[in-house]
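> give me a model of this one.
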Amino acid sequence: IHIEFYIINNDKIGNRIKNILITKAKEGVKVRLLFDDVGSWSLPKKYINELREAGVEVYPFMEVKFPLLTSKVNYRNHRKIVVVDGMVAYLGGMNIADRYIEGSRRLGQWHDTLLKIEGEAVHSLQVIFLLDWYFVTGDIVNNRTLYFPEIKVTNYHPLQIVTSGPDSDWASIMQVFFHAITRATHHIYISSPYFIPNESILTALKTAALSGVDVRIILPGKSDSTVVYWSSLSFVSELLDAGIKVYLFQNGFDHSKLIMIDSAFSSVGSANMDIRSFEDNFEVAAIIYDEQITKNLESSFMDKLIQCQIITTENWSKRPLKHSYKEAMARLISPLF
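Here you go, the predicted structure:
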């Protein structure tokens, strides 16, 4: 069992996962766990020690002693990966924390998307985990037969696994998004909890809309990050000017990171539509070239629109002036968050 998460909390679901891993380790299953040291900063040593005492190998990713003073805080492992027996894998936007299941008092119910994968793409996620494991521990895991078993599947859904991070010269996930957006002919649907696009993505979206493509973006109606919330809203005016439809999700907090294009292309992963995910953090995404799966994601997207408030140019122009100041200030300081 290989698990890699940005956030692991010492709460009900966190302890449930811990107990399962302890049980499997005592049964003789090899269990490896990576967690980001900043995202899981509050994870107590007792939690980690209980896992290690049971035989689980646990390591923090890029351990940070003083998170407010070190540059390492900018290069975090934001990936969410689970690989079991080299046969089944999961990735998406969910972390290990109660709020992803039970919601929170301030934001209400959380909504997110996690993708289950079987087939050869599981091997790609296995490689990603083992590379991250080597980066952290220096250990080379090279039992190909054990970790990369032969996989037989009956259903064919083409997809590829894409990673990006500060260890690469290429912003691969951003480049995939940019290429897909520029090739859109009918529609582009995006759901992003943290929407702070770079100039390339912003220009591609506006150009697509001006070319007649139906571009719709769901943003949070309320967020767990005040600065990012107002910064995201700072882009609304220019999105509306280009003809892009912008919606604010009202039924809790939508944490999904999704993009669907022309019912033929979709992406599910850990990367937000922001500069931090594109350039600073270690991210992973499944790029799906399958009409059936993409249409399912689009159907879910359309269902969410019913739970949204659409922003019109008229009502946006009437928002309080102090909101404009908040948006401008948040956009200025957003690279720090």
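> C-alpha from now on. contacts and neighbour counts both.
Will do.
> which residue ranges of this structure form helices?
12-26, 45-53, 99-102, 121-137, 144-147, 172-182, 199-210, 226-233, 236-241, 275, 291-305, 313-317, 321-333 (DSSP state H).
> so which of these is the most surrounded?
helix 226-233 (a mean of 22; mean count of other CA atoms under 10 Å).
> to Tyr75, which of the helices of the chain lies closest?
Minimum separation from Tyr75 across the helices of the chain (CA to CA) falls at helix 275, 12.1 Å.
> I'd like to know how far the most centrally placed residue in the chain sits from Ile201.
The residue lying closest to the centre of the chain (CA atoms, centre = their mean) is Ser270, at 1.9 Å. Ser270 sits at a distance of 17 Å from Ile201 (criterion: CA to CA, to the nearest Å).
> circling back to that earlier point, Asn281 is in contact with the residue nearest to the centre of the chain, correct?
No - with contact defined as CA atoms under 8 Å, Ser270 does not count as touching Asn281 (10.0 Å).
> overlap in contacts, the two.
Common neighbours of Ser270 and Asn281, using CA atoms under 8 Å, 6 or more residues apart in numbering, are His78.
> show me what contacts the closest residue to the residue nearest to the centre of the chain other than its chain neighbours?
The shortest distance from Ser270 to any non-neighbouring residue, by CA to CA, 6 or more residues apart in numbering, is to Gly93 (4.8 Å). Counting by CA under 8 Å, 6+ apart, Gly93 touches 80, 112-114, 255-257, 268-271.
> Asp241: which of those residues is nearest?
The closest of the contacts of Gly93, once distances to Asp241 are taken by CA to CA, is Lys257, at 24.1 Å.
> roughly how far does that closest one sit from Ser266?
Remark: distance between Lys257 and Ser266 (CA to CA) = 11 Å.
> okay, buried residues for stretch 70-80 please.
Buried residues in stretch 70-80, counting neighbours by 16 or more other CA atoms under 10 Å, are found at 73-80.
> one more, please, to line up against the first structure:
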Amino acid sequence: MKEGTEFFPDVLQHIETAIHSVRIELYLVESGRNATRFINALCDAAARSVRVELLFDAVGSQHLCAEDRARLERGGVALRIFNKLFPNPGLDDFKRDHRKIIVVDERLAYIGGACITDGFWDPVENRSQWHDLMLRVTGPVVSDIVALFDFRWRRFEGGAVHPEPDCRARFIPDTREGWAKLSYTSGSTHRGLIVDVVRRLEAARERAWLVTPYFLPVKAVFDALRGAASRGVDVQLFLPGAKTDHVSIREAGRGAYGASLELGVTIYELDSKRLHAKATVIDDWVSVGSCNFDVWGANRNLEANIQVYDGECLDQFLQLFATYRTTFRQVTAPDWQSRSTIERVEQSALYFAGRTIGSLLVRRPVR
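Predicted coordinates:
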């Protein structure tokens, strides 16, 4: 599902008809017209005796005002906040819950990159300032998403054990029909999502296409991308243009453009709106979710993606990336070489700084 204008009305419709439960785990939640629509729907669901559980990150939800939190509490909605900054500030403050998960009645799930802010969807004007992706999921893998949410929810009450994926999702499929697996990270203790991507890149034969808003990947991912390109794999990167919420990260990532272009990597940038989509297509394998494959996603954040082997889903993403090639601007080698000296120095310095900071946050290499 593309854009908040497509995703949010769909999920609200299902919340409004929920019978048993609604689970939402999000990073960025801000008070506004979008949040008000959700609060109304969630409180109405709780009034129907639907169990509503919300898990928000402390940093990401800092602009959810006290009145909105009180409305949720009065409405019978259970709200828990992940990793409050005080009273013990330190390196663990870098561990944030960056997942974007919504599950309705344990039968329908949404997973991707969307956040509840007016920028992602203004319900009054029905517009979005961001390009984002969410995957709507049904079938056995929904139970794994529920288990992942419940694990984190129970951690507030005491010990819990990381959930194992459904056994039906553990095998490498021999067809392109209907296989999906939940993959996640939980800081440095569980990094299966990153390991999966690296292994896929190392085995890639035909294509490796990636769209991400923050291109400063952890070294293992970057090395695997470059290795794929050097083997003749069609590596394409779809990245943010000038409209970005993190200019320094964008410029740091651009510090790697030169070496990538020399290896034959094709790079595109989106200028028309802010980019927040996070998806990867490697051969016939698709991954969609919250992870940017950067040092925070690999070593600190809680992230969640769905990995898919399915012909219909693959065709949808092949078409999506085909559309990207017409709506994104390609960065060519001559364009890149024509940068000013100031741009070159700034990008090199930020790239070096990003790698240095990243090395300080890494507890152990991704392998």
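> any idea what the TM-score is?
After superposition, the two chains reach a TM-score (TM-score structural alignment, normalised by the length of the first structure) of 0.89; 317 aligned residues with a CA RMSD of 2.2 Å.
> between the buried residues of stretch 70-80 of the first structure, which is nearest Ile22 of the first structure?
Comparing those against Ile22 of the first structure with CA to CA places Lys80 closest, at 19.9 Å.
> with adjacent residues omitted, what lies nearest to the aligned partner of the closest one in the second structure?
Counting by TM-score structural alignment, Lys80 of the first structure corresponds to Lys100 in the second structure. Excluding its sequence neighbours, the residue lying closest to Lys100 of the second structure (CA to CA, 6+ apart) is Leu26, at 4.7 Å.
> aligned partner of the one you found in the first structure?
Looks like Leu26 of the second structure aligns to Phe5 there (TM-score structural alignment).
> corresponding residue for Tyr351 of the second structure in the first structure?
Per TM-score structural alignment, Tyr351 of the second structure is aligned with Arg331.
> residue contacts, the closest residue to its match other than its chain neighbours?
Sequence neighbours aside, Ser231 is the residue nearest to Arg331 of the first structure in space, at 4.4 Å (criterion: CA to CA, 6+ apart). Ser231 of the first structure makes contact with 195-196, 327-331, 334, according to CA under 8 Å, 6+ apart.
> could those residues go into a markdown table alongside distance to Tyr100 of the first structure?
Shown next, in a markdown table, are these (distance: CA to CA, whole Å):
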| residue | distance to Tyr100 of the first structure |
| --- | --- |
| Phe195 | 20 |
| Ile196 | 22 |
| Glu327 | 27 |
| Ala328 | 30 |
| Met329 | 29 |
| Ala330 | 26 |
| Arg331 | 27 |
| Ser334 | 24 |
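> among those residues, which two are most distant?
Spanning the widest gap among the contacts of Ser231 of the first structure are Phe195 and Met329, at 15.6 Å by CA to CA.
> for the residue nearest to the centre of the first structure, what is the corresponding residue in the second structure?
Aligned counterpart of Ser270 of the first structure in the second structure: Ser290 (TM-score structural alignment).
> go on, Tyr134 of the first structure?
Under the alignment (TM-score structural alignment), Tyr134 of the first structure pairs with Arg154 in the second structure.
> for the nearest residue to that match once chain neighbours are set aside, give me its contacts.
The shortest distance from Arg154 of the second structure to any residue other than its chain neighbours is 6.4 Å, reached at Ala160 (CA to CA, 6+ apart). By CA under 8 Å, 6+ apart, the residues touching Ala160 of the second structure are 151-152, 154.
> got the contact list for Gly103 of the first structure?
With contact taken as CA under 8 Å, 6+ apart, Gly103 of the first structure is in contact with 109-110, 252.
> no wait, Ile244 of the first structure
If you count contacts by CA under 8 Å, 6+ apart, Ile244 of the first structure has them with 206, 209, 214-217.
> if you set the cut-off to 7 Å instead, what comes out?
209, 215-216 (CA atoms under 7 Å, 6 or more residues apart in numbering).
> what remains of those residues once you look at the second structure?
Cross-checking these against the second structure gives 209, 215-216 as conserved contacts, using both residues aligned by TM-score structural alignment, their matches' CA atoms under 7 Å.
> nearest to Gly39 of the first structure among those?
Nearest to Gly39 of the first structure among those is Arg216, at 30.2 Å by CA to CA.
> I'd say that closest one and Ile190 touch.
Yes - if you go by CA atoms under 7 Å, Arg216 of the first structure and Ile190 touch, sitting 6.3 Å apart.
> what's the local residue count around the equivalent of Glu279 of the first structure over in the second structure?
Matched by TM-score structural alignment, Glu279 of the first structure corresponds to Asn299 in the second structure. Neighbour count for Asn299 of the second structure, taken as other CA atoms under 10 Å: 27.
> do Pro140 of the second structure as well
Other residues close to Pro140 of the second structure by other CA under 10 Å number 17.
> roughly how far apart are the nearest residue to Leu28 of the second structure once chain neighbours are set aside and Phe82 of the second structure?
Sequence neighbours aside, Gly60 is the residue nearest to Leu28 of the second structure in space, at 4.2 Å (criterion: CA to CA, 6+ apart). Using CA to CA, Gly60 of the second structure is found at 10 Å from Phe82 of the second structure.
> and Val52 of the second structure, by the same measure?
Separation of Val52 of the second structure from Phe82 of the second structure (CA to CA) stands at 17 Å.
> what's the answer for Val141 of the second structure, then?
Distance of Val141 of the second structure to Phe82 of the second structure, given as CA to CA: 24 Å.
> Cys115 of the second structure now?
Between Cys115 of the second structure and Phe82 of the second structure the computed distance is 16 Å (CA to CA).
> what's around the closest residue to Asn305 of the second structure other than its chain neighbours, how many residues?
Of all residues not flanking Asn305 of the second structure in the chain, Gly289 sits nearest, at 3.9 Å (CA to CA, 6+ apart). By the other CA under 10 Å criterion, the neighbourhood of Gly289 of the second structure contains 28 residues.
> Gly289 of the second structure contacts Ala304, doesn't it?
Yes - judged on CA under 7 Å, Gly289 of the second structure makes contact with Ala304 at a distance of 5.8 Å.
> relative to Leu248 of the first structure, which of the helices of the first structure is closest?
helix 291-305 (8.7 Å).
> so which bit of the second structure is that closest one matched to?
So helix 291-305 of the first structure sits over residues 311-325 in the second structure, by TM-score structural alignment.
> now that stretch on the first structure. Mean distance?
Following the fit onto the first structure, the mean deviation recorded for stretch 311-325 of the second structure is 1.2 Å by mean CA distance after the TM-score superposition for the first structure.
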